[in-house]
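A.B. asks: Structure of the sequence below:
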Amino acid sequence: MSNCCPPKTEHAESSRQDSHRQGVREAYAKVAKANNQGEGCGIESSCCGVSDDAAINTLISTRLGYSAEDLAKAPGGADMGLGCGNPRAIASLQPGETVVDLGAGGGFDCFLAAHEVGETGHVIGVDMTPDMLSKARNNAVKGHYDNVEFRLGEIEHLPVENETADVIISNCVINLSPDKPQVFREAFRILKPGGRLAISDVVATVELPEAMRNDPALIAGCMGNASLIEALGAMIKDAGFTDVRIEPKDESKEFIRDWAPDHNVTDYVVSATIEALKPRSCPPGSGCC
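C.D. replies: Now for the predicted structure:
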């Protein structure tokens, strides 16, 4: 006799993930609204210490590896200081490519990518927070970006067709997900054969204490839900990717330390670049298709 209802443990895990995701969504809705109103973000330990001050955000982004030319290209208000690196620096974007940005925020990386892929290229930014999506779309209109669009959706359930993207970028977002293996399975699904991941994210170098893992502010601040490097690499490989490279950036501790001054977060987490390829074809028995 079949059971029409999911097991209690499955239901509990689904509820936990929904609660986690809603907490993150609410935190970043506050960031978007505060930024629009010219106020502080209201999140003490947010990624890179979000500010409504353009000069401060410029300083933050420069520390993350963006050039003055990069910052000048994007519409005002797109750079919200929410990253932990510069994924575009490792993406090797080419004219005509299609790029998908997981967790696009105000659209900063999308707009920079749009310049590289050109008029024949296409950039899709996905974000689960309506307030962020509205901000990004307004920025696109201000900057006259006809080759950029923004879609509402969760990175675990991307509103993108199979084999759409040449490149997936993401900046300090995947760490926030309550189901990272599903994120990478979705990334694999929407990439074309031969497509690539180019990600900047926060990773754990050692196991985080339970108190940090359960701290809502540290979770929303891109630290409390970071995965161990070895575990993250296994997730990416299990999704079907090859040539997985995760390179911690020790210099990132200089700015991560400022995210949560009252916690010794740099004893546990660091920013890293994450790269991987979707095979052009699947060897027999590989399980990648």
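
A.B. asks: going forward, measure contacts between C-alpha atoms and count neighbours the same way
C.D. replies: Noted.

A.B. asks: Contact partners for the residue nearest the centre of the chain?
C.D. replies: With distances taken as C-alpha atoms, centre = their mean, the residue of the chain nearest its centroid is residue 173 (2.7 Å). Neighbouring residues of residue 173 by C-alpha atoms under 8 Å, 6 or more residues apart in numbering: 102-103, 201, 222.

A.B. asks: again, only this time at 6 Å
C.D. replies: Neighbouring residues of residue 173 by C-alpha atoms under 6 Å, 6 or more residues apart in numbering: residue 103.

A.B. asks: same check, this time on residue 169
C.D. replies: 101, 198-199.

A.B. asks: all strands for the protein, in order.
C.D. replies: Using DSSP state E, the strands of the chain run over 98-102, 122-127, 148-152, 165-171, 191-204, 242-249, 269-277.

A.B. asks: how many other residues sit next to residue 142?
C.D. replies: Using other C-alpha atoms under 10 Å, residue 142 is surrounded by 12 other residues.

A.B. asks: To compare against the first, here's the next sequence to fold:
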Amino acid sequence: MKTDNELKELVRQKYSEIALQDKATNAASCCGAAGCSTEVYNIMSDDYTALEGYTSDADLGLGCGLPTQFAQIKPGNTVIDLGSGAGNDCFVARAATGVSGKVIGIDFTPAMIEKARTNAEKLGFNNVEFRQGDIEQMPVTANVADVVVSNCVLNLVPNKDGVFKEIFRVLKPGGHFSISDVVLVGNLPEALRKDAEMYAGCVSGAIQKDVYLELIRVNGFENIIIQKEKPIIIPDDILLNYLTHQKIAAFKNGTTGIFSITVFAQKQEQTAGCCAPGCC
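C.D. replies: Predicted coordinates:
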């Protein structure tokens, strides 16, 4: 079993490689981790092209939802994108905040930061910045963000509880997040669950849906809403790397499911005498 630091280093290495791949390679795989499927369709990602601010050079096909579409971003907002990659969600968020707002992308892969900064310079955006850092210890002061977004990233982080604590810290009172992520219902076959390559591909790093939602609740968030949910179907030619044909059939006919969910939650407004986490 790999340690948390070993898993994080694996993700850093894989996403450094992904930064150099084209979108078609990434989109035909599981979160871009391995271009091993011969079935030509996107396993997880949704279509961003109709959203204002979409920039094709920043779209690596790595997401599992459209969190910025649901994030209720307003002009002048400060938005933080966790695991910002080449900047796709940041540029969509910037279209919503306008020139009076600010967007901060955080990613711990240097190659992604470089690619995102290059894209921002090409677009001439001076209110979008990218900071290299760990989302478990964000390089951002407390109570600075109106909105936090993230797309298919928290499932890659071993310490998800720590990330939700950090999201709570950086959000202003009354601020909110909209996060797309991969979750499970039921238990994955052991071969899938323990394989490190599948961890970098989002699946074995996912946790149970009810545990995920409970982590949000216990970290002080309220008004928790699932804005969108869809099943994730892994093609047989990927599953055959881990399971026999018989086990694949049992897996598909069982009660286990892999889902993409987009979740909204809010940090409560600060009130006199409030003693909730982070507001005193």
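
A.B. asks: about what we covered before: identify, from the contacts of residue 169 of the first structure, the entry nearest to residue 235 of the first structure.
C.D. replies: Lowest distance from residue 235 of the first structure to those (C-alpha to C-alpha) belongs to residue 199, with 14.4 Å.

A.B. asks: And that closest one, what's its match in the second structure?
C.D. replies: By TM-score structural alignment, residue 199 of the first structure lines up with residue 179 in the second structure.

A.B. asks: wait, which of the strands of the first structure is closest to residue 135 of the first structure?
C.D. replies: Nearest to residue 135 of the first structure, of the strands of the first structure and by C-alpha to C-alpha, is strand 148-152 at 10.0 Å.

A.B. asks: List the residues that contact residue 197 of the first structure.
C.D. replies: 167-168, 275-276.

A.B. asks: So which of those residues is surrounded by the most neighbours?
C.D. replies: residue 168 (27 neighbours).

A.B. asks: Identify the residue of the second structure aligned to that one.
C.D. replies: That one, residue 168 of the first structure, aligns with residue 148 by TM-score structural alignment.

A.B. asks: Give the equivalent position in the first structure for residue 120 of the second structure.
C.D. replies: So, by TM-score structural alignment, residue 120 of the second structure is matched to residue 140.

A.B. asks: What distance do you get for its match to residue 116 of the first structure?
C.D. replies: Separation of residue 140 of the first structure from residue 116 of the first structure (C-alpha to C-alpha, to the nearest Å): 16 Å.

A.B. asks: Between these two, which has more neighbouring residues?
C.D. replies: Per other C-alpha under 10 Å, whichever of residue 140 of the first structure and residue 116 has more neighbours is residue 140, with 24 against 16.

A.B. asks: Show me the subset of the contacts of residue 169 of the first structure that the second structure keeps too.
C.D. replies: Counting by both residues aligned by TM-score structural alignment, their matches' C-alpha atoms under 6 Å, the second structure reproduces these contacts from the contacts of residue 169 of the first structure: 101, 198-199.

A.B. asks: between the residues you listed, which has the most around it?
C.D. replies: Of all these, residue 199 has the most neighbours under the rule other C-alpha under 10 Å, reaching 29 neighbours.

A.B. asks: if we can go back for a sec, can you check which of the strands of the first structure gets nearest to residue 21 of the first structure?
C.D. replies: The nearest among the strands of the first structure, by C-alpha to C-alpha, is strand 122-127 at 12.1 Å.

A.B. asks: In the second structure, which residues correspond to that closest one?
C.D. replies: Using TM-score structural alignment, strand 122-127 of the first structure pairs with 102-107 in the second structure.

A.B. asks: Give me the distance from that stretch to the chain's centre.
C.D. replies: 13 Å (C-alpha atoms, centre = their mean, to the nearest Å).

A.B. asks: rewinding a little: how much space separates the residue nearest to the centre of the first structure from residue 101 of the first structure?
C.D. replies: Computed as C-alpha to C-alpha, the residue 173 of the first structure to residue 101 of the first structure distance reads 10 Å.
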